[in-house]
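# coordinates only, sequence not included:
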């Protein structure tokens, strides 16, 4: 995606079939002037049309929507050229869907009742290339993740070099490549190489999976 000017708000598309919830989220997200909701969608079909029309930097997607649901939309979105990072909006009674979203490759999982500041920060982190995981979702997902045998063995963690473990810790905290580079004193291109190596060694498909795996192993 094209980098935004430093002082310009992050442009997002918000998809949820409940108008009142969309309206509330819009107020929360736009309150500080750092986020702009450029379009809203009531189902997956409207979401895909809005993304193609507005080219947002971040997409927030509810899972349960009529017609084309959130999963179908996310699968289609992943096939679009240069798709924006997407986060799933969910609730505790729907967290069984998180595993499916993880397989699709979303970059974040957020609860609809998250604190306003946390939602805004999550959008900004997503736009910067980070991964976002609401701690409450992580707490519920990790036991299932470990019990299902989808997490890495400690031996896989041992394969990481010291620097790769440092990068993994940064990934687990949701930092973007630019932020990791700043925190560790590395060029962003170098960070990208380390991130690729970490994902490969852990068998993770994306940063969110790596963050979950790291937290499951007590890293971070």
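Cool, the structure landed. From a predicted model like this one, the values you see are computed outputs, not experimental measurements.
# rest of the way, CA atoms for contacts and neighbours
Will do.
# Run through the residues that contact residue 95.
By Cα atoms under 8 Å, 6 or more residues apart in numbering, the contact set of residue 95 is 137, 140, 141.
# Swap in 10 Å and give it another go.
Residues counted as contacts of residue 95 (Cα atoms under 10 Å, 6 or more residues apart in numbering) are 89, 101, 109, 111, 137, 138, 140, 141.
# what are the ranges of the strands in the chain?
10-15, 35-41, 58-62, 86-90, 108-111, 132-133 (DSSP state E).
# re earlier: report the buried members of the contacts of residue 95.
Neighbour counting by 16 or more other Cα atoms under 10 Å classes 89, 101, 109, 111, 137, 138, 141 among the contacts of residue 95 as buried.
# would you turn those into TSV with distance to residue 152?
Converted to TSV, these look like this (distance: Cα to Cα, whole Å):
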residue	distance to residue 152
89	26
101	19
109	21
111	26
137	19
138	16
141	15
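# wait, what's in contact with residue 78?
If a contact means Cα under 10 Å, 6+ apart, then residue 78 has 84, 85, 86, 104, 105, 106 as its contacts.
# Look up how far residue 59 lies from the last one.
Spelled out, it's residue 106. For residue 106, the distance to residue 59 equals 10 Å [Cα to Cα, to the nearest Å].
# got another, please set it beside the one above:
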């Protein structure tokens, strides 16, 4: 949905209690010409109200907000019918929140001081069905989130996937969007979306990031599917 199929911009909601940060993010994202910030929220309740009132492709959510915080809002957000892709905005001193956000269904983790081009690209990847991690978060946190190696149950779950499902999982684990996976495998985006849903279901993963972590853990013990 990179400026979607009709050429429309990606529609974003920003949730952060710092108005200056929201203003800066809005200017940054909208300067791309392919992203439109349709609403801003200062807490989790305002975020949920904004998502219910607008057609939203991507929600960028701060963790620490007054009232309903970002993690609580994320949990309620993913329970909505056809929720937007959600990425958590975090800082290095809030590392412990990342694993919680993962469990609550976040599809991305971005640092507030990320390079502008990287943030724009991340929003497009999220809207297209991808999962995004700031490289600095990956380097610092992924070993802890992954654990040491995949357990026998995870190995069996991955081995239980069809050959095509394993191809989709491998590309998903690389952070590829549905559109990119489709191009690489010669599939329509709708077909890829169906495969991704099946893979998540078979692995017992709530989202793409969890599935990617399972894939990486299994690969770490020498299982190349």
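That came in fine, so what should we check first? Everything numeric in this text was worked out from a predicted model, so none of it was measured.
# Report the TM-score for the pair.
Once superposed, the chains reach a TM-score of 0.86 (TM-score structural alignment, normalised by the length of the first structure), with 218 aligned residues with a Cα RMSD of 2.6 Å.
# which of the contacts of residue 95 of the first structure does the second structure keep?
When these are mapped onto the second structure and scored by both residues aligned by TM-score structural alignment, their matches' Cα atoms under 10 Å, the shared contacts come out as 137, 140, 141.
# thinking again about what came up before, format the contacts of residue 95 of the first structure as TSV; extra columns: distance to residue 34 of the first structure.
Below are the contacts of residue 95 of the first structure laid out as TSV (distance: Cα to Cα, whole Å):
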residue	distance to residue 34 of the first structure
89	19
101	27
109	20
111	20
137	25
138	26
140	30
141	30
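# Output the kept ones among the contacts of residue 95 of the first structure in a markdown table; the columns should cover distance to residue 122 of the first structure.
Output for these, formatted as a markdown table (distance: Cα to Cα, whole Å):
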| residue | distance to residue 122 of the first structure |
| --- | --- |
| 137 | 14 |
| 140 | 19 |
| 141 | 19 |
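# Helices of the second structure, residue ranges please.
Assigned by DSSP state H, the helices in the second structure fall at 19-30, 44-53, 70-78, 96-103, 116-127, 135-146, 152-159, 163-173, 178-185, 189-203, 208-220.
# Overlap of the contact sets of residue 106 and residue 59 of the first structure?
Common neighbours of residue 106 of the first structure and residue 59 are listed as 74, 85, 86, 87, 88 (criterion: Cα under 10 Å, 6+ apart).
# Report the separation between residue 71 of the second structure and residue 64 of the second structure.
According to Cα to Cα, residue 71 of the second structure and residue 64 of the second structure sit 8 Å apart.
# the more surrounded of the two?
Per other Cα atoms under 10 Å, whichever of residue 71 of the second structure and residue 64 has more neighbours is residue 71, with 25 against 18.
# residue contacts, that one?
44, 61-65, 77, 88, 97-98, 100-106.
# Apply 8 Å and report the result again.
Listed by Cα under 8 Å, 6+ apart, the contact set of residue 71 of the second structure reads 63, 100, 101, 104.
# Leaving out sequence neighbours, find the closest residue to the third one.
Once its chain neighbours are removed from consideration, residue 101 of the second structure has its nearest residue in residue 71; the separation is 6.1 Å (Cα to Cα, 6 or more residues apart in numbering).
# how close does that neighbour get to residue 111 of the second structure?
Distance from residue 71 of the second structure to residue 111 of the second structure, by Cα to Cα: 16 Å.
# next one: residue 125 of the second structure
16 Å.
# With residue 162 of the second structure instead?
36 Å.
# do residue 61 of the second structure as well
Residue 61 of the second structure sits 11 Å away from residue 111 of the second structure, taking Cα to Cα as the criterion.
# which neighbours do the two share?
The contact sets of residue 61 of the second structure and residue 111 overlap at residue 89 (Cα under 8 Å, 6+ apart).
# my guess is residue 51 of the second structure contacts residue 13, does it?
Yes. The pair residue 51 of the second structure / residue 13 is scored as a contact, 7.5 Å apart, by Cα atoms under 8 Å.
# list the contacts for the closest residue to residue 90 of the first structure other than its chain neighbours?
Closest residue in space to residue 90 of the first structure, ignoring its immediate chain neighbours: residue 111 at 5.1 Å, by Cα to Cα, 6+ apart. For residue 111 of the first structure, the contact set (Cα under 8 Å, 6+ apart) comprises 89, 90, 91, 92, 134, 137.
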